[in-house]
Structure formats: C-alpha cells, structure tokens
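Participant: Provided below are the primary sequence and the corresponding predicted coordinates.
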Amino acid sequence: MEQFLTFGIVGLSTAAIYAVIGSGLVLTYTTTGVFNFAHGAAGMLSAFTYWQFTVGWGWPVPVALAVVLLVLAPAFGLFVERVILRPVQALGEAERLVMTVALLSGLIGVARWIWDPNVPRPLPVFFADRAPFHIGPVAVTWHQALTMAVAVAVAVGLRILLYRTRAGAEMRATVDDRALVGLTGADPVRANKVAWILGTQLAAIGGILIAPTVQLDAAQLSLLIVSAYTAAVFGRLRSVPLTFIGAVVIGCTESFLTGYLPQNDYLPGLRLAAPALLLFLALLAFPHRRLRGRDRRLAPVPIPTVRGTLVFAAATIAFGVVLASVLGEADLITYGAIFSLGVVALSYVPLAGYAGQISLCQLSMAGIGAVVWAHFGAHGQLWALGAAIAVSAVAGALIALPALRLSGVYLALGTAAFAVVLDRWIFSLPAFHVFGVKVALFDQGSVEVAGPRVFGLHLDSGTDLMVFAAVCLALASFGVAALRRGRFGRRLIALRDSEAAYATLGGNLLTAKVLVFALASGIAGLGGALYGMQQRSVTAEQFSLISGLPIFLVAVIGGLGAVGNGLFTGAALVGPTNALVTVASSLQNPVALLPALAGMGLGDNPDGIASRFRRQWEPIARDRIALTALICWLVTAWLLRLGDLISGWTFLWGALAVAVALRLWAAARQAGAQARTRPSAEPEIPVEWWGVRRAWRPEDGEVLARGVTAR
C-alpha cells in the first residue's frame, strides 16, 4: 500500500504539470481557434532559459523566475500572436496548423543551436535543501507539493479570470463570433493577446517545474506536450476542469506503469509511449465538436498533362544521372537523399493535396519501409521492395480506419500520436516471434541496408543508387499524376472539398480514406527503403516525428497539389542546407532553421511556391534559342566534368548561373515581343463601371464571381 501511495503522489505531481500546460493550450485554442503544436516547445525554451539564468549565470532563483515568467514569456507570446499567427488568422485551420508546426521545429532548432545537446544540464529541484514531509507513510518532497499547489492556483485563477472579469468575458465571447464581439465595443485582438500571454506563461511554468525531473533535452521536453495534448483532448479542447481530470489520468497512468510494469525487454517503451496511446484512444473515444471556421483553404488542384508529366519524369532522371556523375562518393551519400526523401514528400500529394488528409507520420511509414527492405532485401532481392511498399501500405490502412472520424487538427494529433508510439516503443522493440515467424525491427540499434539487384546487376555504389532513386521518383511522380487525371483522383478532390457531400452523393468514406492512406504510406515506404539503401545503415531516430517535421513543412511550402513537389522538397531540403554547411561548417545550426523559417512565411504564399517556380522558368522552355543554349552549355560542362577538367561544384554553380541568366534573357525577349504586338492599353475602368463605360465582356461574370468567392 505504501508503494501504491508513493507512486500515486508522483503521478499527481506529474499530473499537476500536465494540467498547467494543458490548460494553457485549451485557453489559447478556445480564444483564438489556433491549436498550438509549439506550446510545449515554448515551455522547453523557458526551461532552458531558466537553467541559463540560475545555473549558467548564477542568478538568484526569484529573479530568474520573474524575468522568465513576467518578461520573456509574455514578450514571446505577443511576438507569436502579432508576427507569426495574426497574418494567417483569416486562413484555414490547416495553414494555421502548419505555422505552429513550423514554430515547434524552429524552437527545437534554436534550443539546439544555443545549448549544445551533447552537454548535460542538470537542474536542481525547488527547495532541494529541505527534507521531505510525510503524509501518512508517504514522503512528499517540497518540489512535488509546490507543483500541486501551483496547479490548484492556476485552476482557481483561470476560473476567476474567465467568469469574473471583463477580459475573461471578452475571451469567451471571441470564441463564438469575433465580428459580433467587435460590434459590442470589446476588442477581439486584445483578447487574443491576453490568451497568448497567459498560454505562454502557463507553458513556461510547466516547463520549469518538470525540467528538474527529466533530462533537459530540447526534443524530449517539447514532446512532453503530447501528454498535455491528451489532457486537452480529455477536456475536448474547451473545458479546463476536464483537462485537469485528464491530466490526473495521464500522470497516474505513467507513474503506475513505472512501478508495476513487468520487467522485460518489450515493455519499457510502453511507459514512454503511454501518453501517445492515451491521446490516440481519447481521440477515438470522445465525441468532438465541429472545428470552427474553414478547415482548409480550397485551392484548385492542377491537372498535369501527359506530355508535361513525361517531360518532368525525364528531367528528374536526367538530373539524377548528372548528379551521380559529377559528385564524389561521400557527396553521393549526402545528396542522394534528394530523390529518396523526395519520394517520401511525394506521398503528401495524394494524401494532403488531393484528399485533404493531414498526416504527421509519413516519415514513420518510411521507417517501416526501410526496416522491411533491410531484413527481406538483405541480398538485394527486388521483390523485397514490393514487400516494403505493401507492408507500409497496410500500416497506412490501419491508420485510416480510426481516422475515419477524425479531421483537421484532430487527424494531425492522431497521426502525430501514432508516430510517437512508433518512435518510443515499436521501433525500440527487440526481435520477437509471431506465429513462429521472427519479426525484427531496428534491434534496439541500427540495421544494415543493402542495395537492390536489378536485371542481375547489384546496385551498390552511390552512383547506381542515386540513379535508381531518381528513376523511382520519376515513376512515382508519373503515377501520382495519372491518379490526378483518373476517376479516383477526382473522387479524392471531391472528398477534400466536402466529406459530407461526398458521402451524400454515394461515395464511401471508409474505402476512399483507406485507399488514399494506403497509397500514400506505400509511396513513403518506397522512399524509406531508398533512403536506407543510400545511407547504408539507418536508426530509429532518423524516422522520428521530429525528423519528419522539416519534410512536412517543405512539402507544404512547395504546394501539396503539385506533382513536382516531391523533387522540389527533396532538392530544397537536402541541396541548399548541405551545400551551405559544406561552404562553412559553422552554418550548420542556422541552416537547420531554414525549413521552419520558410514554414512561418507560409502566409505570404499559402498555395505553395512550386507552381510559381514553374511559371518563372516557363520563358526559357518556350524560347528555342535560350533552351538550345542551355542544353549545349550543360552538355559541354558535363563533358568537362567527366574529363576532370572542372570540379563538380564548378559544374553545379556554373550551370545554375547560366540557367538564371538565360531565364532572365528569355523573359525579357518575350516581354519585348508582347509589348510590340500588344495593342495600345486602354485606361483601367473600375469594376462598378463595367458595362457602362466599356462594353460587357463574357469573362467579366467569372471575374466578379471569383471576387465574391474569395471574400
């Protein structure tokens, strides 16, 4: 009984921290409508800052707490609200979700940049010099008592704020109708600011309280938010009391699992994955109200032509051949990921771009594909590549079954929980047997990955594997383009536009979601197998949730509806970052922030930039002289590189410089030709005078309809 009570006290103290963090998450969401994935990262950054002040610089604890909680945390909350999220407030839930995911990735990168993750940073508990007191047979530390007292104070303070003050009334009213609140004389913008300040302060309090009891690690502390997510889902994202109850369930479950879980090689990860499992179960068990506002912006999805797709596939293969011939063996391993990670990114196109299903576990699906290939394709058997795709597709279909009743932020939470379960438990399992069949994953370490045998040839060199990956990306891109042109692609677009309308018109939601999740996961599994081949050996950490966030961000930036987004994501994610690090190794940490910074700039171009790049480079494709000159230059420079007359980097930078110059020249030529053939421009006439000062045109009705729809 004494042991039970001891673990109960530990669980309640942990639950108090989860309740504090979760209540801040609920407060922010219910007031602003933004589910902040970076909420835990704000607490993590506060914990590191508190450590720097107290341990690193020797500040007194009260002064450090005052600076962090009363100055830095409010300032950070205001910065996030004003600079990052207010510009995208009018966009859909998906775009705002991406912004907070970018912020999460960026804060982890900033923490790793400032504080070396390889240096341990122990943080003493509060009142460490005082002996614990006893409640019956159970010893309670003063840190635990302080934690529970803070949670009670937060609960009481939030109740008074929300129901006894004008600011609280404004915050609650803003949830229902921002425009109506403004008409009553209240200020919804001020309510948002207050919510972000309080939410960030609560995250900071939770991060500082929990940091002394865990390892001060950026990713680990940020993922503690999974437990707060679960508590918030218990509260259905709107009830602070239910959030506290959910926190008690989670904290006590973790504590009792620590004390009573049987000791063997298969269950330690279960305790670490318990919050994610509870989150997944809570999402399935509890009814969820409809998300406010638009779940996503319904941008048109272009239909790629057969000719354009064939040209793109050929260009992808040519790009792979050229890179494979000009790079050294070490660079081949580094830059080969352009095509393998490009395949993983391509899986977002049918899933999120066509069907509108947000998933944060695509890199985890890639990890499944890498493991299957590593064990079944150890001797290069090509059929094992099909097995990797099939097993990954089955895993994706299993996700789709419970995802049928989830959408928007709930679906993102569910897939993130699934990724964390794989990270913390499944991928860490040792080999086991199922019905007499041995199942091995990462064997609690790394697995060696071999290259395939194609037509009797063993592709094992970096050159062979890069070309093979480029061919696979080209074929996968062609298949995704064919899907968009086909009947099933049109059904997925209809599913994205309105699930209710899709079901009303006879569509089967379960079948559609299972198929698209299976397809996307199979593509990701192919990318994971290719990535493993190029890296030669892989670990579970390479397929974690945190590792997958930059791929997701760059894919969204590129434009989820574009078939060429796979190559764009791979090139943008792998190329510039590694090139800059090669030029100056000191840029490694700043370069790691680039995907997050680009994701935060999504509000300037929410439809993606891959299509913009295509439009910018169209002039050179339409100008025969410029296109011929570019091809001749590339062939000449390539031959010079093959003859070792120039270096690989000279070839790449020279090709880029000549291509940019020819593009500008071609654009100028076309602009001049259009100016010579264009009739004299008529004065611009305001829209309200169309049909009066000038004749009505057939396209004017469509222009006006588009303007009304946009508003």
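Facilitator: Cool, the structure landed.
Participant: from now on I want contacts and neighbour counts done on CA atoms only, so please keep to that.
Facilitator: OK.
Participant: first-to-last residue distance for stretch 423-434?
Facilitator: 21 Å (CA to CA, to the nearest Å).
Participant: ok now that stretch, how far from the chain's centre?
Facilitator: Here stretch 423-434 shows a centroid-to-chain-centroid distance of 24 Å under the convention CA atoms, centre = their mean, to the nearest Å.
Participant: got it, and stretch 649-668?
Facilitator: Distance, stretch centre to chain centre, for stretch 649-668: 33 Å (CA atoms, centre = their mean).
Participant: what of stretch 142-161?
Facilitator: Distance, stretch centre to chain centre, for stretch 142-161: 33 Å (CA atoms, centre = their mean).
Participant: which of the residues in it are buried?
Facilitator: Trp142, His143, Gln144, Ala145, Leu146, Thr147, Met148, Val150, Ala151, Val154, Ala155, Leu158 (16 or more other CA atoms under 10 Å).
Participant: how about the helices in the stretch 351-500 of the chain?
Facilitator: In the stretch 351-500 of the chain, the helices defined using DSSP state H, counting those that start in this stretch lie at 362-376, 383-403, 408-424, 462-485, 487-497, 499-504.
Participant: try it against this one:
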Amino acid sequence: MEQFLIFGVVGLSTAAIYAIIGSGLVLTYTTTGVFNFAHGAAGMLSAFAYWQLAVGWGWPVPLALAAVLLVLAPAFGLLVEKVVLRPVQNLGEAERLVMTVALLSGLIAAARWIWDPNLPRPLTTFFADREPFHLGPVTITWHQALTMAVAVLAALVLWFVLNRTRTGTEMRATVDDRALVGLTGADPVRANRVAWVLGTQLAAVGGILIAPTVALDAAQLSLLIVSAYTAAIFGRLRSLPLTFLGAVVVGCLESYLTGYLPQNPYLPGLRLAAPALLLFLALLLFPHGRLRGRDRRLRPVPTPTMRGTFVFAGAIVLFAVVLATVLDEAQAISYGPMFALGVVALSFVPLAGYAGQISLCQLSIAGVGAVVWGQLAPDGQPWALLAAFAVSALVGALIAVPALRLSGVYLALATAAFAVVLDRWIFTLPSFEVLGVQISVFNQSSVEMAGLDLFGFRLDEAAELMVFAAVCLALGSLGVAALRLSRFGRRLIALRDSEAAYATLGGSLLFARVLVFALSAGIAGVGGVLYGMQLQSVTAEQFNFVAGLPVFLIAVIGGLGAVGNGLFTGTAYLGPVHLLNAVAPWTHNIVQLLPALAGLGFARHPEGIVPGLRRSWEPLGRDRTALAALLGGFAVLWLLRIGDVVGNAVLLLGTAVLALALRTWARSKETAAVVAPEVPVEWWGVRRPWRAEDEEVLARGIARG
C-alpha cells in the first residue's frame, strides 16, 4: 500500500503539470477556435530560455522566472497571434491546423539550432536544498508540492478570468462570431491576444516545472504535449474541470505503469506510448460529432488530363536519368531519396487532397513498409514490394475503421497519436514469434535494406535505385490521376465536400474512408521501401512523428490535390538542403527551418504552389517551337556535361535561364494572339471606352434602319 501511495503522489505531481499545459490548450481553443499543435513547443522553448538565463548566464532564479513568464512568454504569444494565426483566422480549419503544425516543426528546429542537442543541460528542481516532508508513509518533495499548488492556483485564476470578468466573456464570445462581438463594442482582436498570452504563459509554466524531471530535449519536451492533448480531449476541449480529471488519469497511469508494469522486454515502450494510446481511445469514445456539413472554404480539386500526366510522368523519369548520368555516387546517395520521398508525399493526394482526410502519420506508415521489405526481402525479391504495399494498406485500413467518426482536428490528433505509438512502442519492440513465424521490427537497431533483384538484374547502385524510384513515382502519379478522373475519385471529392450529404445520398462512409486510407497507406509503404533501398540501412528515428512533419508541410504547400505534388515535395525537401549546404555550409541550421517557414507562409497561397506552377508553364508546353527549342538546348547542355565540357552548375543554370526565356516568349506570343471580343453596340462606352468614330457608326446604322 505504501508503494501504491508513493506512485500515486508522483502521478499527481505529473498530472498537475499536464493539467496546467492542457488548460492553456483548452483556453486557446475555446476562445480562438484554433487547436494549437505547437502549444507544447512553446513550453519547451520557455524551458530552454529559463535554463539559459538561470544556468547558462547565472541569473537569480526569481529574476529568470520573471523574465520568462512575464516578458518572453507573453511576447511570444502576441507574436504568434499577430504574425502566424491572425492571417488565417478567417480560413478553414485545415489551414489553421497547418499553421500550428508548421510552428511546432519550426520551434523544434530552432531550439536544436540554438542549443546543441548533443550537450546535456540539467536543471535542478525547485527548493532542492530543502528536506522533503512526509504525509504518513508518503514523502513529498517541495517541487512536487509547488507543482500541485500552481496547478490549483492556475485553475482558480482561469475560472475567475473566464467567468467573472468582461475580458473572459469577450474571449468566450469571440470564437462564435467575431463580427457580432465587435458590434457590442468589444474588441475581438484584444480578446484573442489575451487568450494567446495566457495560454502561452501556462505552457511556459508547465515546461519549466517538468524540465527538471526529464531530459531537456526539444523533441521530447514538445511531444510531452501528447499527454496534455489527452487531458484536453477528456475535457472535450471545453471543460477545465474535466481537463484536470483527464490529467489525473494520464499522470497516474504513467506513474503506476512505471511501478507495476512487469519486467518484460516488450513492455517498456508501452509506458511511453500509454498517453498516446489513451488519447486515441479518448478520441474514439468521447462524442465529437459523427458527420460534418459542407465547408464553404473548400477549393476545387485540380482536374488533370491523362495526356498531360503521361508527359509529366515521362519528365519525372527523364529528370532521374539526367541526374543519374551527371551525379557521382555520393551525390546520387544525397539526391536520390527525393523520388522515394515523393512517393510518400504522393500518398497525401488521394487521402487529403481528394477525400479531405488529414493524416500526420504517413511517414510512420512508410516505416512499416520499410520494415516489411527489410524482413521479407533479404535478397531483393520483387514480390516483397507487393507485400509491403499490402501490409501498409492493412495498417491504413486499421486506422480508418476506428477513426470513422473523426474528422478535422480530431482525425489529425488520432493519426498523430498513432504515429507516436509506433515511435515509442511498436518500432522499439525486440523480435518475437507468432505461430512459428519470427517477426522483427527495427529490433532497437537499424534494418538493412537490399536493392531490388529484377529478373536477375540487381539494382543496388544509388543511380539505378534513383531511376527505379522515379519510375515508381511516375507510375504512382499516373494512377493517382486516373483515380481523380474515375467515378470513385469523384465520390471521394463529394466525401470531402460534405460527409453528411455523401451519407444521405447513399454513399458508404466506411467503405470510402477505409479504401482511401488503405490506398494512401499502401503508396506510403512503397515509398518507405524505396527510401530504405536508397539509404541501404534505416532506423526508427528516420520515420518518427517529428521527421514526418516537414514532409507533411511541404506537401500541403505544394497543393494536396495536385498530381505533381509528389515530385515537388521530394525535390523541395531535399534539393535546397543539399544545394545550400554545398554552396554555403554555414546555412545548415537555417535550411532545417525552411519547411516550417514555408508552412507559415501558407496563408498567402492556400491553393498550393503546384497549380500555380502548372498555369505558369502551360504556355511553354502548348508552343511546339518553344518546347522543341527547350528540349534541343537542354540536350546540348546535357551532352556537354556528359563530355565533361561543362559542370553541373552550368547545366542547371543554363537550363533554368533557357526555360525562363522561352516561357516568357511563349506567353508573350499567346498574349499578342488574343483578340479582344466584340462588344455589342449597346455596351459601347461601358465595357470599352467611347471612340470618336462611334457616333458616325451609330448614325449610319439609324439611317439604314
């Protein structure tokens, strides 16, 4: 019994921190309508800032706390509200979600840049020099007591602000109708600012309180928010008392699992994954609304043509062949994965672009495909590629069935929880046996990935694997385009437009969602296999939740409904990184921030970059003379490069200059060829300027009549 009470106290102290962070999350969601995925990252950044002031620079603890909680945290909250979220306040839920995911990814990258993750940064607990006190058989440290007291104080202050002040009333009313709140004389912008300041301060308090008990690591501290997510979902993102109850459940569950979980090599990861599992169960059990109506902010999905897609597929393969002939082995290893990651990114198109289902676990599912290939194809057997597709598709279907009733931010949370479960538990399992079959995941190490043995021809060179991955990306792009033009593709778009209307008209939500989740997961699994082949050896860290965030962000920026998004994402994810590192190695840390910075600029181009690029380059594709000149000029530069007459830089810059010049020429020809439409006589002077000769023309017409 004594041990039970001890673990209970530890659980309650941890629960107090989750309650503080979770209440800040509920506060911002309740008052602004934005679910902040970066809420934990704000606490992480505050913990690092506190360490820097109190330990790194030797400031007194009270002064360091005051600087973080009263200056830095409020300033950060105001900055986020004004620069990041105010531009997307009137956009849809998906756009706001992307902005907070971008902020999460950017803050983790920034923290790793500023504070070297390889150096330990220990923090001592508060009042560590004081003797703990005893309540019966239980020993309580002053840090634990302070944590629980702060949680109670935060709850009382929040309740008072929200229910007994005019500011709190304005904050709660703003999320329902900002315009109506403005008509009452209130200031919705000021209410949002107050909400973000308070929410960020609560995240900072939680981050500083929990940092002494865990490693001061950017990703780990940011993902502690998963436990706070669970607490917030217990409160259905509205109720602070239920949020505190959820925090107690999560904190005590973690503590008792630590104390009573049997000593078994398969179970340690379960304790780490328990909050994510609980989050997934809470999302399934608590009501959130089964169907949603039409989102009026939805944009049309681009409709590709099969002729254009065939041309695009050929361009993908040609691009890979050119790279294979001009890059050396080391460069091919660096740039080759862009096509494999492009296949992973292509999996977002049918799922998120067509069906409107948000998923944050596609790279984790790609890890499943890599594991299947590593275990089943030690000699590169081709049939294992189909097995990887099938197993990954099965995993996607298993996600879709329980998540049928979820949409929007709840579906994003469920897929994020699934990715964290894979990271912390499934991918860490040692080998085990089922029905006489030995099953191994990453086995707490790396997985060796063999190249493909295709009809006796072994693909194991980086250049060969790059071309093969490009062929797979080309075939996948053709398949996704055919899906968009098919009847099932139109059904998926109808599902995206309105789940309620789709079900009312007789569509099967279960069948459609399971099938599209399975299809996209299968594509991601194949992408994971290709990625692993290119690297020859992969680890679980390369497929974790944090690693998948930049891929998701670039895919969103490219345009989730565009077939060309796969190539764009793979190229944009790896191309700038290696180019800038080769030209200016000092930009390495800045490059890691690029996906997040691009995601934060998403509000300016919510339709995506790829559709705009397509419209911009279409005149060149339609002009046969200009297109022939481009291909001829490129062929000459390519031959010069193969003959070592010019270098890669000349090939790249020469092709870019030639393409831009020919595009400008083709566009100018189309503009000159456009003939202004004839304006009816009754609209002269309205739709076009009045001319001097118009009066004579009218007089002659009247005379003839």
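Facilitator: Perfect, I can see it now. Predicted model, so just to flag it, every value in this text is computed and none were measured.
Participant: superposed, what's their TM-score?
Facilitator: Scored by TM-score structural alignment, normalised by the length of structure 2, the superposition of the two chains gives a TM-score of 0.95; 687 aligned residues with a CA RMSD of 1.9 Å.
Participant: and Val248 of structure 2, how close does it get to Tyr573 of structure 2?
Facilitator: 40 Å.
Participant: what does Asn118 of structure 2 give?
Facilitator: In terms of CA to CA, Asn118 of structure 2 sits 24 Å off from Tyr573 of structure 2.
Participant: the two: who's more crowded?
Facilitator: With neighbours defined as other CA atoms under 10 Å, Asn118 of structure 2 and Tyr573 compare such that Tyr573 has more, 24 against 8.
Participant: direction-wise, compare whatever helix or strand that one lives in with helix 462-485 and give the angle.
Facilitator: According to DSSP states H and E, Tyr573 of structure 2 maps onto helix 565-583. Going by axes from the mean of the first three to the mean of the last three CA atoms, to 10 degrees, helix 565-583 of structure 2 is angled at 150 degrees with respect to helix 462-485.
Participant: now helix 565-583 of structure 2 on structure 1. Mean distance?
Facilitator: Compared with structure 1 after fitting, helix 565-583 of structure 2 deviates on average by 0.9 Å (mean CA distance after the TM-score superposition for structure 1).
Participant: after that helix comes which helix or strand?
Facilitator: Later in the chain than helix 565-583 of structure 2, the nearest helix or strand by DSSP H and E is helix 588-600.
Participant: please name every helix or strand in contact with that following helix.
Facilitator: Packing partners of helix 588-600 of structure 2 (3 or more CA pairs under 8 Å, 6 or more residues apart in numbering; DSSP states H and E): helix 93-114, helix 545-558, helix 565-583.
Participant: and of those, who's closest to Arg490 of structure 2?
Facilitator: Of all those, helix 565-583 sits nearest to Arg490 of structure 2, with 19.2 Å by CA to CA.
Participant: buried residues in the closest one, which are they?
Facilitator: Asn565, Gly566, Leu567, Phe568, Thr569, Gly570, Thr571, Ala572, Tyr573, Leu574, Val577, His578.
Participant: go on, stretch 50-60 of structure 1?
Facilitator: For stretch 50-60 of structure 1, by 16+ other CA under 10 Å, it's Tyr50, Trp51, Gln52, Phe53, Thr54, Val55.
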